[in-house]
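Enquirer: Below: sequence and its predicted model.
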Amino acid sequence: MAPRQRMDDMNKPETPETPQHRGRPDSKAGPIALFLQVLRFYSRLPVPPLGFEPAPHARPDLRRGFWAVPLVGAVIGAIGAGAGGLAYLAGLSTAVAAALAVAAQVIAAGAFHEDGLADCCDGFWGGATPERRREIMKDSRIGTYGASALALALALRILALTELFRLIGPGAILVLVAVGALSRPLALLPVAVIAPAPGPGMAAETPMPGGLALVLGCGIGFALFAGLAMQAGLSAGIGPAILAALALVALVARLAEKKIGGHTGDVLGAGQQLAEIGLLLALSAAANWQGPL
């Protein structure tokens, strides 16, 4: 499913033509089935339906399966780590290794979150009223604000990762997995503090994780992030990185409430991108504080 279609899934009513809408969340799905549903939703990886899955194409029930979000994020981060690590070990420059790592993640996830960031920037600053902003966000075309935001976001991710490869070498691949595991659950925190944006859309109709599910999912993400960051020798950056990511997600939530009256799938995608950037920048700063290993 194309990234535009998947992000629009969170913003428009259900239609039978959309593969992601072939079934409502399956309340009987076991842990493995829930993980696979989340993996299919968050990525474009070729995950075939397995015989024991009662509804492989059902929307993931994030009330029951939010614990899988950090694990899926770690998988996507590991794909980027594999591409960047191989490039680094092959003797390519740190900038090339970083660019390939980010490209691999974008491809694996189908530019899922990048699409949300672009839509939010176009809508938030391209319309004069909440209704017009929401209308712009559903438009498949990308505008100047969205294109500029994408370029800046990709540049910041690549530059921060370039510094990490330069300063901590192969340890940067652990950072990619850590950031992937934490940025995705953090991106859904706005659902706990602001309501869905007005109007029909799956953000309003899809069961979202409640307090306990958010605590569990974010707790798993925090544990993975802290453990991998320590393994990479960046213990001093753990606290600042988490604070930076939380502050940026809070900023997205505040802007969404002010600009469009609540959260949408695009808002959650934008939150993931800013959380990832905050984590990478803080860890690269920590690596600079301590100097090359």
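Expert: It's in.

Enquirer: switch to C-alpha atoms for all contacts and neighbour counts from now on
Expert: Will do.

Enquirer: From Asp115, how far off is Trp125?
Expert: Using Cα to Cα, to the nearest Å, Trp125 is found at 16 Å from Asp115.

Enquirer: which of these two has more neighbours?
Expert: Asp115 (25 against 14; other Cα atoms under 10 Å).

Enquirer: can you pull the contacts of the more buried one?
Expert: 3-4, 7, 266, 269 (Cα atoms under 8 Å, 6 or more residues apart in numbering).

Enquirer: try this one side by side with the last:
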Amino acid sequence: MSEQIERGGRATGSAWQAFAIDLAHCIRFYSRLPVPALPWEQDAHALPSFPRLVRVIPLAGLVIGLLPAAVLGFAMLLDLGPWLAAALSVAAMVLTTGALHEDGLGDTADSFGGTTIEKRLEIMRDSRIGSFGASALFLALALRIGALATLAARVDGEVAIAAVLIVASLSRTAGLMPLVFLPPARRDGLSQAVGQPARETFWFAAGIAGAIAVVLGALAGLPSAGIALMLVLSGLSGLALTRFAARHLGGQTGDIAGAAQQVAEIAALIGLLTVLEA
């Protein structure tokens, strides 16, 4: 049945058109991928509405993970070695996202230099990076490359590709948790402007992300314990960053969501590695 859904200043003609618009907006927001304007879109670059986009974020994560996964698989096929393959894959992800999540992690780490909530929020808005932020970025990149290199050394290219896609979907879904379960820390921040997603919509997205992990993992032959650990650890990472933000900032910001994605990505990869034979 056709339904009229208002989006970007124009009512779309059907539910699938609204879904396609939401997915396009989500990929544009989370990445630098050149997504063309859809025929029924009025404004392809309008500020997205997160209450609507949450449901498609697991699928957007899959799309965003395609290039890094392909780079990892191709580098392994060329026998470039696990470390170079992993570094190329992480570089592809950073280029694909425009370092969106890395920026959030760096700003969040720099906020440790503030002694009050107000000072921490002020530091997070500063575009300059400090010693905390630089250290966090270095460690996060090292952990991601190290985890992918270990993965590439233990499994075939097809399995590694599936793992990258699963992590790309799970980690971006986990990154939503602070936005869903906490109020905005600022009244004039981006997280306030894009709206707070409903918890019911988040749980729907979490179910989709979980289904993606189970299906892709099963098709690739990943151990069920590894898939379970990826699900559990990515969720626990999102929860941990949510609780941290509540105490540290009194609410959530977009930077916290970016930091949650980075931590969830690392945790999910390490969880998978703990059950893969060396």
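Expert: Arrived safely. Computed from a prediction, not measured in an experiment: that's the story for all the values here.

Enquirer: Can you pull the TM-score for these?
Expert: The TM-score (TM-score structural alignment, normalised by the length of structure 2) is 0.91; 265 aligned residues with a Cα RMSD of 1.6 Å.

Enquirer: that older thread, of the contacts of Asp115 of structure 1, closest to Ala232 of structure 1?
Expert: Gly269 (27.0 Å; Cα to Cα).

Enquirer: what residue of structure 2 takes the place of the closest one?
Expert: Mapped onto structure 2 by TM-score structural alignment, Gly269 of structure 1 lines up with Gly258.

Enquirer: so that match touches Leu105, yeah?
Expert: Yes. The criterion here is Cα atoms under 8 Å, and Gly258 of structure 2 meets it with Leu105 at 5.9 Å.

Enquirer: give me the element the counterpart of Ala142 of structure 2 in structure 1 is part of.
Expert: Aligned counterpart of Ala142 of structure 2 in structure 1: Ala155 (TM-score structural alignment). Assigned by DSSP states H and E, Ala155 of structure 1 belongs to helix 144-168.

Enquirer: Okay, helices next: where are they in structure 1?
Expert: Secondary structure of structure 1 (DSSP state H): helices located at 3-9, 31-42, 62-65, 68-89, 94-109, 112-126, 130-137, 144-168, 172-187, 190-193, 202-205, 211-231, 238-260, 265-290.

Enquirer: Now tabulate those helices in a markdown table and tack on distance to Phe52 of structure 1.
Expert: Compiled in a markdown table, these are given as follows (distance: least, Cα to Cα, whole Å):
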| stretch | distance to Phe52 of structure 1 |
| --- | --- |
| helix 3-9 | 25 |
| helix 31-42 | 8 |
| helix 62-65 | 17 |
| helix 68-89 | 18 |
| helix 94-109 | 25 |
| helix 112-126 | 28 |
| helix 130-137 | 38 |
| helix 144-168 | 39 |
| helix 172-187 | 27 |
| helix 190-193 | 31 |
| helix 202-205 | 27 |
| helix 211-231 | 25 |
| helix 238-260 | 37 |
| helix 265-290 | 29 |
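
Enquirer: Buried deepest among the ones you listed, which one?
Expert: When these are scored by mean count of other Cα atoms under 10 Å, the highest mean neighbour count falls to helix 172-187 (a mean of 29).

Enquirer: and it, which stretch of structure 2?
Expert: The aligned range for helix 172-187 of structure 1 is 160-175, by TM-score structural alignment.

Enquirer: how far is that stretch from where the chain is centred?
Expert: Relative to its chain's centre, stretch 160-175 of structure 2 lies at 8 Å (Cα atoms, centre = their mean, to the nearest Å).

Enquirer: ok, now stretch 161-180 of structure 2?
Expert: Distance, centroid of stretch 161-180 of structure 2 to centroid of chain: 5 Å (Cα atoms, centre = their mean).

Enquirer: Also stretch 240-250 of structure 2?
Expert: For stretch 240-250 of structure 2, the distance to the chain centre is 18 Å (Cα atoms, centre = their mean).

Enquirer: for stretch 203-217 of structure 2, same thing?
Expert: The answer for stretch 203-217 of structure 2 is 14 Å, by Cα atoms, centre = their mean.

Enquirer: picking up where we left off before, let me see the contact set for the match of Gly269 of structure 1.
Expert: So Gly258 of structure 2 contacts 100-105, 175 (Cα under 8 Å, 6+ apart).

Enquirer: any idea what sits nearest it, other than its immediate chain neighbours?
Expert: His101 (4.1 Å; Cα to Cα, 6 or more residues apart in numbering).

Enquirer: Give me the aligned partner of the one you found over in structure 1.
Expert: Looks like His101 of structure 2 aligns to His113 there (TM-score structural alignment).

Enquirer: Touching, its match and Ala270? I think so.
Expert: Yes. Between His113 of structure 1 and Ala270 a contact is recorded at 6.2 Å, counting by Cα under 8 Å.

Enquirer: how close does the aligned partner of Met124 of structure 2 in structure 1 get to Arg6 of structure 1?
Expert: By TM-score structural alignment, Met124 of structure 2 lines up with Met137 in structure 1. Met137 of structure 1 sits 13 Å away from Arg6 of structure 1, going by Cα to Cα.

Enquirer: before we move on, what about Leu159 of structure 1?
Expert: Leu159 of structure 1 is 28 Å from Arg6 of structure 1, by Cα to Cα.
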